[in-house]
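1. Below is the sequence, then the predicted model.
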Amino acid sequence: MAGQVQRQTGVALWRQIADRIRQAISAGAYDETGMVPPEMTLAVQFGVNRHTVRSALAALAQEGIVRAVQGRGTLIERKERLNFPISKRTRFNSGIGEQARETRGLLLDHGEEQANDEVARWLKLAPGTKVIRLETVRKADGRPVSSATSWFPAARFAGMPDAYETTESITRAFAELGLSDYIRATTEITAAHAEAADLSALELTPGAIVLITKAMNTDLDGVPVQYSVTRFAADRVQFTIEN
């Protein structure tokens, strides 16, 4: 971890500290002990008081990353992430595979709307063309892993909301609607602090980091069938890029 945090940046000190501790845990900085350093040690390291450190640790505890143990200190609760492969045929259920006993796909909202410029560009449609929008959350063993907004050409996939709600799977929903196979054409990956909607959907605390993918799937003829913006909880998932 770097040294003292930056004041007057517009980001609360406890959030900066929580981010750095989260990153250190992800990097394996505390693997030898399995414990986060004592509050006083962290306070000196970051140049803040113990109350600020305590607020950061409390936020990480709410995320389930650490747990206070009476008489011992702060235990790292979870270090292992789910490995999520991104390949020619990226699928949530098969990608998670045996890493989770149960996976679920929940439909939060849906609607038919006109494609804006971004959606139209990804789906290779004229702006204003009707598309189906889904808002979904994927869970593994009851824990939210990703939150996604997906768009589909309405002329071809008007029944997508019902199919997804029934099957809890994009792949199975496509199959019900007559598309037996599809491939991942493009994936862009960035990272950011979680916004309010994702804090709720992914059960995160302010300051948490999400990995964001923008992805386009096509049918086997190369015609776009889905554009998705997916936010993954960064402390729960790591990506593997496969050829």
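-> Looks like it arrived, so ask away.

2. Only C-alpha atoms from now on, for both contacts and neighbour counts.
-> Noted.

3. what about the residue of the chain most remote from its centre, which SS state?
-> Computed with C-alpha atoms, centre = their mean, the maximum C-alpha offset from the centroid of the chain is found at Gly71, amounting to 34.1 Å. Following DSSP: H, G, I helix; E, B strand; the rest coil, Gly71 is assigned to coil.

4. Against Phe157, how distant is it?
-> When distances are taken as C-alpha to C-alpha, to the nearest Å, Gly71 and Phe157 turn out to be 58 Å apart.

5. just Ser94 next, same as before
-> In this structure, Ser94 and Phe157 are 23 Å apart, going by C-alpha to C-alpha.

6. Neighbour count: the two, which is higher?
-> Set side by side, Ser94 and Phe157 show unequal neighbour counts under other C-alpha atoms under 10 Å, the larger going to Phe157 at 20 against 12.

7. okay, pairing it with this:
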Amino acid sequence: MARNAVVEWQELYNGLREGIEAGAFPDGSRLPSEPKLIERFGGGRHSLRRALAELAHQGLIRTEHGKGSFVQRTGVLDYRISLRTRASNNLAELGRVSSDQPVREEMVPAPQNVAAALHIETGAPVYMIVRYAFADDVPINMSVSYHPVDRFPDIDKARRSRQRLTEIYKTYGVHDYIRLKTAISTSMPTAETARVLRLPPRQPVLVTRKVDADLNGVPIAYSEAMWPGDRIQFTIDNSLEIGDMTAADAG
């Protein structure tokens, strides 16, 4: 009997997962009610709930109290933070297609916290970029970044040509850069954040505050980003850098 119960919930889990991965249940859609799922896949209520719990654990669905279960096909993304973190590379390694949507770009005076992070005077001109980032067209963060205009004059013109920041840096002699610092915290989302990230209004978000620097350790960018906590996990990983250092020592 126990074995049959195990087999039953696993079959339900496999059937639901296959349906999600095949697109039978589109990303963001609400799963049918428990009676309809049992009618479609068979099994009992207890087995179905165990299967749904496993799907939630795998990051394939999320459950909202009083509303039901919703599909999130991206699952939980394991976002690697290292000395040379590059968002597009991170997502490509996970088999995801990255894209972004600039929302607002303009010159602004540096607020105190931004100035401190960039080692510039408060009020000095910085170029601000507000944008949304996506993995397979599913929102994974909304961010605001700041670049010192003294270091990157005319960066606004380069951005209007839709160049990626990494390519823009090269035109200013910054051919490589590193992640100098990353702080991670949690916060409750604003109504706008919840809407953009497709989250329940009371679900906490992960907040990252980071500083990128050139190879001399001089800051070139500061940014703050809000991430959906149910779709992202951060892994601090410097193994590639250790491998590079080992190879250099051997040479």
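-> That came through, no problem. Keep in mind the model is a prediction, meaning the values are calculated, not measured.

8. thinking again about what came up before, the residue farthest from the centre of the first structure matches what in the second structure?
-> Structural alignment (TM-score structural alignment) places Gly71 of the first structure against Lys36 in the second structure.

9. With Ala155 of the first structure instead?
-> The pairwise alignment with the second structure assigns Ala155 of the first structure to Asp150, based on TM-score structural alignment.

10. Over to Glu203 of the first structure?
-> When the second structure is aligned by TM-score structural alignment, Glu203 of the first structure is paired with Arg198.

11. for Ala115 of the first structure, same thing?
-> Under the alignment (TM-score structural alignment), Ala115 of the first structure maps onto Ala110.

12. what's the neighbour count on the residue lying closest to that match once chain neighbours are set aside?
-> If you skip the residues right next to it in sequence, Ala110 of the second structure has Gly123 as its closest partner in space, 4.5 Å away by C-alpha to C-alpha, 6 or more residues apart in numbering. Under the neighbour criterion other C-alpha under 10 Å, Gly123 of the second structure is assigned a count of 13.

13. Let me know the secondary structure of whatever residue of the first structure lines up with Gly123 of the second structure.
-> Per TM-score structural alignment, the equivalent position to Gly123 of the second structure in the first structure is Gly128. The local conformation at Gly128 of the first structure, judged by three-state DSSP, is coil.

14. Which strands or helices does the longest helix anywhere in the second structure pack on?
-> What stands out as the longest helix in the second structure, according to DSSP state H, is helix 2-22. Helices and strands in packing contact with helix 2-22 of the second structure are listed as helix 45-57; criterion 3 or more C-alpha pairs under 8 Å, 6 or more residues apart in numbering; DSSP states H and E.

15. rerun at 10 Å
-> Using 3 or more C-alpha pairs under 10 Å, 6 or more residues apart in numbering; DSSP states H and E, the elements in contact with helix 2-22 of the second structure are helix 34-41, helix 45-57.

16. Give me the angle between that helix and helix 34-41.
-> 90 degrees (axes from the mean of the first three to the mean of the last three C-alpha atoms, to 10 degrees).

17. Helix 2-22 of the second structure to helix 45-57, inter-axis angle?
-> Between the direction of helix 2-22 of the second structure and that of helix 45-57, the angle (the same axes, to 10 degrees) works out to 50 degrees.

18. Please work out which residues outside stretch 155-166 of the second structure touch it.
-> 86, 102, 105-107, 126-129, 147-149, 152, 167-169, 171-172, 174-177 (C-alpha atoms under 10 Å, 6 or more residues apart in numbering).

19. what about 7 Å?
-> Under the contact criterion C-alpha atoms under 7 Å, 6 or more residues apart in numbering, stretch 155-166 of the second structure has outside partners Ile168.

20. end to end, how far does that stretch reach?
-> One end of stretch 155-166 of the second structure sits 12 Å from the other (C-alpha to C-alpha).

21. Surely Leu226 of the first structure forms part of a strand?
-> Careful, residue 226 of the first structure is Gln; it's not Leu. Yes - Gln226 of the first structure forms part of a strand when assessed by three-state DSSP.

22. Let me see the contact set for it.
-> Leu123, Ser150, Trp151, Phe152, Met216, Asn217, Thr218.

23. Identify each buried residue in the longest helix of the second structure, please.
-> Neighbour-count burial for helix 2-22 of the second structure, counted by 16 or more other C-alpha atoms under 10 Å, picks out Glu8, Trp9, Gln10, Glu11, Leu12, Tyr13, Leu16, Arg17, Ile20.

24. Contacts made by it with the rest, please.
-> Contacting residues not belonging to helix 2-22 of the second structure are listed as Phe25, Pro26, Phe41, Gly43, Ser47, Leu48, Arg50, Ala51, Arg73 [C-alpha under 7 Å, 6+ apart].

25. Provide a list of residues in contact with the second one.
-> Residues near Pro26 of the second structure by C-alpha under 7 Å, 6+ apart: Ile20, Val71.

26. quick one: the residue nearest to Gly28 of the second structure when sequence neighbours are not counted from Leu31 of the second structure, how far?
-> Distances taken as C-alpha to C-alpha, 6+ apart put Val71 closest to Gly28 of the second structure, at 5.0 Å, once the chain neighbours are dropped. Val71 of the second structure is 7 Å from Leu31 of the second structure, where distance means C-alpha to C-alpha.

27. again with Pro139 of the second structure
-> Plainly put, Pro139 of the second structure is 20 Å away from Leu31 of the second structure if you go by C-alpha to C-alpha.

28. returning to what we had before: let me know how buried the match of Ala155 of the first structure is, in neighbour terms.
-> A count of nearby residues for Asp150 of the second structure, using other C-alpha under 10 Å, gives 12.

29. Let me know whether my guess that it is in a helix holds.
-> No - according to three-state DSSP, the state of Asp150 of the second structure is coil, so it is not within a helix.

30. Quick check: the gap between the nearest residue to it once chain neighbours are set aside and Ser161 of the second structure.
-> Closest residue to Asp150 of the second structure in three dimensions, ignoring its sequence neighbours and counting by C-alpha to C-alpha, 6+ apart: Pro125, at 7.6 Å. Separation of Pro125 of the second structure from Ser161 of the second structure (C-alpha to C-alpha): 21 Å.

31. All set now, cheers.
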